[in-house]
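Asker: A predicted structure for the sequence below; I have some questions about it.
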Amino acid sequence: MVRWLIAALVYGLSMTVATAGVLKATIDKNPAMQGEIIVLQVQYDAKVSGDSIDFSSLTQDFRVNGPSIQQSMQIFGGQSSQTTMWSLYLQPKATGKYIIPAFKIGNDSSAPIDLEVIPATTTGTNSGAKIFVEAQLEPRELYVQQVGYYSLKIYLKGELQTGSITAPTIDGATLAVIGSDIDGSEIVNGERFHTITRRYSVVPQRSGDLTIASATFNAEIRDEDEGFSSRYVPARAMSAQTEPIPLQVKPIASGLEKQWLVSSMVTLTEEWSGDTENVVQGEPLTRIVKLSAVDLYDHQLPDLKLDSPTGLKQYPEKPQGHTVERDRHLVAQKIFSVAVIAESDGELQLPEIQIPWWNSRTHQAELAVLPARTLKVAANPNQVKEPVVTNTPPTAAEQPHGWFVDSWQVTYSTVTALVLCLAALFYPLSQWLSSQPETEPTTETDVRFNERRFQMACQSHDLTTCQAMLLRWGRQFIHERIQDLAMLDSHLIESPLKQQLQLLRFQQYQREPKPWQGDDLYAAFKQYRHPNSSINAASLPSLYPPN
């Protein structure tokens, strides 16, 4: 019994020793260079919760990553010991002398640490550094909205485990990554380094003196000098930082404030789907105009104003833009595709297109010019007249000449007798009809617009019915004297419906008509609203029969 009491007392004393906490803080380097990562480890000889220590005071002077927490237990000679370890990565915000404060857990406290941070060398290669970075800006002077190029090159000596780049920043300009990172290698001071290059575009938004702030690369690297055993060596946390780079931005040139396009080269070119010397009236051609510029993004390129001469219709598509990298420069292009249809024969001239721009190399204003082009249009032998639907009653000259019209051949007595005979014939019939139950009167709808029928015609791509229905709609809701599609076209305002109507008109001119699709026509009709009218095509009054 006494033996058990002694054993219990010894075990209790051993547990007391294990839980008696000792708190110790250490760093892996002192002094440290600006941009380097300092590893701070805090160890407590007891098992406690991970949030037992508050590290928030460190954020005033350092960029803090962590902490990571490890807990362990050891039993030796019948005695157990437990530890809790916090590991943090600190990066000083500036050079100078700092104090890492004491940390507390209950009544236990660590000792404060005096730390000195010295300026980093320009390249780091003279001190045998395993990692350093370089930054370049080309050119050092830019105009507002001109694209410049910022290159960040990272030099590594060792096995990279993890790495991250803190991108540079600049107030008054936008930065964007160009393409993918480029891996390579270079020999520096007789040593081979693995290189990683990342490029950014810099586009100033205001003039004046700007500064591109430092970029930072943080990494964990295993030292290759350890040879085969390096795989068993923990990776070291390292960091490197670039120097800030000044940037001078020139203002927009005087007189070009409304249309400012700054580039090292701008061009205008065009392509045609057919021969412009042998154009057939009513047959569409596709004109593709390309606006290209160096050292710009496609969203910076302006839209083109394509004027149409009399007798020519143009139907532009939505412009398509893209930007690519060529020979370390951005090349932007905007493509304008236009369907061109000649309404009349003869020679039709498309006017010259001009784009003013500022040459960033010569510092002078220039013009990108697409010369005027003459289309030689031949009459279409297959052209047919547009259908004309009219309700005009025939004239007297067009009336048939029958015996009952020539009243001078018929005597008054004959007419009277004829009327009496007809009355005697139809009186019994009228009496019989009046005795029958009443039915709903039928409504003649041939001259009224029927939206349901028009919608069905568009969905089934029935060109003829769509033409007839549009004419009825035009006479009923726009102007009663509209007789053909050309007159309806002249009454419509510029709108998607007007464009669809013109395509519908020219469909009949084709030598080999292409399949016509009516879905876009009905969609444009539903959106159309005629000026000076409360009638909207999308909300017409209920005048239409259900059939």
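Answerer: Structure received. What you are looking at is a predicted structure, and each value in this text was computed from that prediction instead of being measured.
Asker: C-alpha only now, for contacts and for neighbours.
Answerer: OK.
Asker: so the residue lying closest to Tyr315 once chain neighbours are set aside is in which element?
Answerer: Nearest residue to Tyr315, sequence neighbours excluded (C-alpha to C-alpha, 6 or more residues apart in numbering): Ala339, at 5.0 Å. If you go by DSSP states H and E, Ala339 is part of strand 329-342.
Asker: mind giving me the packing neighbours of the helix or strand that that strand is followed by?
Answerer: Next helix or strand after strand 329-342 toward the C-terminus (DSSP H and E): strand 346-350. Packing contacts for strand 346-350, counted by 3 or more C-alpha pairs under 8 Å, 6 or more residues apart in numbering; DSSP states H and E, involve strand 373-378.
Asker: try it against this one:
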Amino acid sequence: MVRNIIRIIASSIAASLLLIQSAFALTQVTATIDKNPVMDKESFVLQVIADDDVDTNALDTSPLLKDFIVGRTSVSTQTSMVNFDTTRTTKWTTVLIARAPGKYTIPALTVESVSTAPISVEVLEASSQGAAKTQDIFITTDISAKEVYVQQQLTLTVKLHFAAELKRGSLSEPTLDGASINQVGKDIENDSIINGRRYRVIERNYAINPQNSGEFVIKTPIFSGEIISPSSRRSQFLSFTDTKPVSVLGEDIHLSVKPIPDNYQGVWLPSEILTLHQEWQPDGESFMVGEPITRTLTLTAAGLSEEQLPQLEMTSPSGIKIYPDQAELHTGISNGRLVSQKKQNFALVASRVGTYELPEIRLPWWNTVTNRIQYAVIPAKTVTITPNDEMVEESKITGVRSDNTNVETTNSDLSMLQNDKTSADVQTVVVTKSSWLQWLFLVLWLLTSLAWLLSVLSKKSTSTKQVTPVKNNHYKTLLKACDSNNGEQVLKSLVTWADEHFPDKNVSTLDDVKRIINDTSFNEELTNLQACFFAKQTQQWQGQKLKTFIIEINKRPKRKQKEIVTLNP
């Protein structure tokens, strides 16, 4: 009897489970889109709803890739019970953007052997009458030029227009193979009215420097985010809002990059305007022997980065020595253009009187407006060096001898320093008989000289005990940065390492590094590093190849250490 009761209960439970399973079995999958027609480059939302709790990975969106760009897909499940009637649903929300204007069919999508019905959608061109600029969000782009020379800067302006309220969003960076791309300035926000509708506009400017010649396509940014939309849920006391995912594309831009002209000689400087000017301190054309003169050269170029500006150099005739100072680099924004400036001071000191001519300074550059070679020129300058009376008087004073008898000295030696004085100008300096103070000063001088000699001998013996010199860590820092694939640190350490390894070359920029090493493979790898870092590409830069080049170059013997020139007062 008991066994029969147990069997009846087990059968009832099994039947109930079968009924429950059949009640929640997947029977229907539907697909809908939030708008139709849609405009080119505008996103729309595809929703697929299954009437059961199924695997979130059950929906395959790969059939959509032929005609659409498939954005982010979100999945949600819901279970509700009304009067003991339980329902379960699984919903997929996918953002789609048509690849081109036209009429398309969203194919049937299958979830666990149950398929949706196909959906027809029309994509209108932005210039058509049907596309009357009624979209909530869109992107416009403007570029300064579509045909440029290699390394010539161009400006890309991206504007994001949105009429809906944004909850969140992000704007990606434009991309261009083999180019450095940097944002110029900060985002600019303003309002604009288009076809009677008010839009909030976010403007962003980019400076692009293509490093290779050829035909390219600039991939403009993609905006992805969520906007707030009214909810269908209503209550007497509360109002609800929903969010809707959106994505929008800008128009791709075709760019033609021309190579460096064959007839161009010198450092390649493509610019709309380039100037070179000088300043003198003190100003004038006549200076005295031994008087320090400061000549400041300033190079200003539009559309060039600091790294592209060349080394400023000047020469002088025999009789005038030049002491160059460290160059100052500045970068700013003017009318949306990158403007770079290099300023360098040169100290000039004349050692003999006479008339000298400082040679002309001529710098070639390529005018991208007129498409021809131009030269930034500072004309030759003639300066006259006159005698320095203060130096003569000082030389007379330091030329006096002191002893126990009267001594006569003339300025014949001084006439050799300033050859415009004649040997006939003779002066006599009489020194009176020495007193006990002179002997005191002589004893003190001897004691000072002895103390100085002992100090020198002590320092010399101490320096001989230092067997191991202190080494610079620039090379180790550079190798460590390559091992960790730290492109930013490599760019910072390359110049300091090269300046240490080539002390007679005065290395101050990455262009100097390329020019001095003069290795095609090394330069290509360095260009690749610059492109990866400045273009902010998603692909991680690998530093092992550049590390191999650096190790090989570092094995080469260092050249003679450059001398540090000091200017005596």
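Answerer: It's in. Small disclaimer: the values here were computed from a predicted structure and weren't measured.
Asker: quick one: TM-score?
Answerer: For this chain pair, the superposition-based TM-score is 0.61 by TM-score structural alignment, normalised by the length of structure 1; 407 aligned residues with a C-alpha RMSD of 4.4 Å.
Asker: that older thread, give me the contacts around the strand holding Ala339 of structure 1.
Answerer: Strand 329-342 of structure 1 is contacted from outside by 279-298, 301, 304, 311-325, 377, using C-alpha atoms under 8 Å, 6 or more residues apart in numbering.
Asker: and if you look at stretch 9-22 of structure 1?
Answerer: Applying C-alpha under 8 Å, 6+ apart, the contact partners of stretch 9-22 of structure 1 are Gln43, Tyr44, Asp45, Ala46, Gln79, Ser80, Ser81, Gln82, Asp108, Ser109.
Asker: try stretch 352-367 of structure 2
Answerer: With C-alpha under 8 Å, 6+ apart as the criterion, stretch 352-367 of structure 2 contacts 265-274, 288-289, 314-317, 319-320, 372-387, 417-420.
Asker: cool, stretch 523-539 of structure 2 as well?
Answerer: 173, 175-176, 178-182, 211, 487-488, 491, 514, 540-541, 545-546.
Asker: cool, and stretch 87-107 of structure 1?
Answerer: With C-alpha under 8 Å, 6+ apart as the test, stretch 87-107 of structure 1 has contacts from 23, 33-42, 52-54, 58, 61-69, 109-119, 237.
Asker: what's the PyMOL line that selects buried ones from those?
Answerer: Typed into PyMOL, the next command selects the buried ones out of the contacts of stretch 87-107 of structure 1 (criterion: 16 or more other C-alpha atoms under 10 Å):
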select buried, resi 23+33+34+35+36+37+38+39+40+41+42+62+64+67+69+109+110+115+116+117+118+237
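Asker: among the contacts of stretch 87-107 of structure 1, name the ones in strands.
Answerer: Taking DSSP state E as the definition of strands, the contacts of stretch 87-107 of structure 1 contribute 23, 33, 38-42, 62-69, 109, 113-118, 237.
Asker: secondary structure element for the residue of structure 1 positioned farthest from its centre?
Answerer: Distance from the C-alpha centroid of structure 1 peaks at Ser413, with 88.7 Å (C-alpha atoms, centre = their mean). Using DSSP H and E, the element containing Ser413 of structure 1 is helix 412-435.
Asker: so where in structure 2 does that helix end up aligned?
Answerer: Aligned by TM-score structural alignment, helix 412-435 of structure 1 falls on no residue of structure 2.
Asker: and the next element down the chain from that helix?
Answerer: helix 451-459.
Asker: for the closest residue in space to Leu521 of structure 1 that isn't next to it in sequence, helix, strand, or coil?
Answerer: Spatially, and ignoring its direct neighbours in sequence, Leu521 of structure 1 is nearest to Gln500 (5.5 Å; C-alpha to C-alpha, 6+ apart). When classified by DSSP: H, G, I helix; E, B strand; the rest coil, Gln500 of structure 1 comes out as helix.
Asker: Asp519 is in contact with Gln500 of structure 1, correct?
Answerer: No. Taking contacts as C-alpha atoms under 8 Å, Gln500 of structure 1 lies outside contact range of Asp519: 10.1 Å.
Asker: residues contacting Ser351 of structure 2?
Answerer: By C-alpha under 8 Å, 6+ apart, the residues touching Ser351 of structure 2 are Val289, Gly290, Gly319, Ile320, Lys321.
Asker: repeat that with 10 Å
Answerer: Residues near Ser351 of structure 2 by C-alpha atoms under 10 Å, 6 or more residues apart in numbering: Met288, Val289, Gly290, Glu291, Ser318, Gly319, Ile320, Lys321, Ile385, Pro387, Leu417, Gln418.
Asker: not counting sequence-adjacent ones, nearest residue to Lys545 of structure 2?
Answerer: Closest to Lys545 of structure 2 by C-alpha to C-alpha, 6+ apart is Glu525, at 7.6 Å.
Asker: now Thr141 of structure 2. Nearest residue, chain neighbours left out?
Answerer: Leaving aside its chain neighbours, Thr141 of structure 2 sits nearest to Val158 (4.7 Å; criterion: C-alpha to C-alpha, 6+ apart).
Asker: residue in structure 1 paired with that neighbour?
Answerer: Val158 of structure 2 maps onto Leu152 in structure 1, by TM-score structural alignment.
Asker: neighbours around that match, how many?
Answerer: 22 (other C-alpha atoms under 10 Å).
Asker: wait, a helix at it?
Answerer: No. Leu152 of structure 1: not assigned to a helix; according to three-state DSSP it is strand.
Asker: follow-up on the earlier one: mind checking which of the contacts of stretch 523-539 of structure 2 are buried?
Answerer: 173, 175-176, 178-182, 211, 487, 491, 514, 541, 546.
Asker: just checking, which of those belong to strands?
Answerer: Using DSSP E, the subset of these located in strands is Ala179, Ser180, Ile181, Asn182.
Asker: I'd like those laid out as CSV, including distance to Ile397 of structure 2.
Answerer: Shown next, in CSV, are those (distance: C-alpha to C-alpha, whole Å):
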residue, distance to Ile397 of structure 2
Ala179, 66
Ser180, 64
Ile181, 65
Asn182, 63
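Asker: in the strand or helix carrying Ala486 of structure 1, which residues are buried?
Answerer: Using DSSP H and E, Ala486 of structure 1 sits in helix 485-491. The neighbour-count check on helix 485-491 of structure 1 (16+ other C-alpha under 10 Å) flags Leu485, Leu488, Asp489 as buried.
Asker: equivalent analysis for stretch 158-166 of structure 1, please.
Answerer: Gly158, Leu160, Ile165.
Asker: let's see which of those end up in strands.
Answerer: When DSSP E is applied, the buried residues of stretch 158-166 of structure 1 are split such that Leu160, Ile165 fall in strands.
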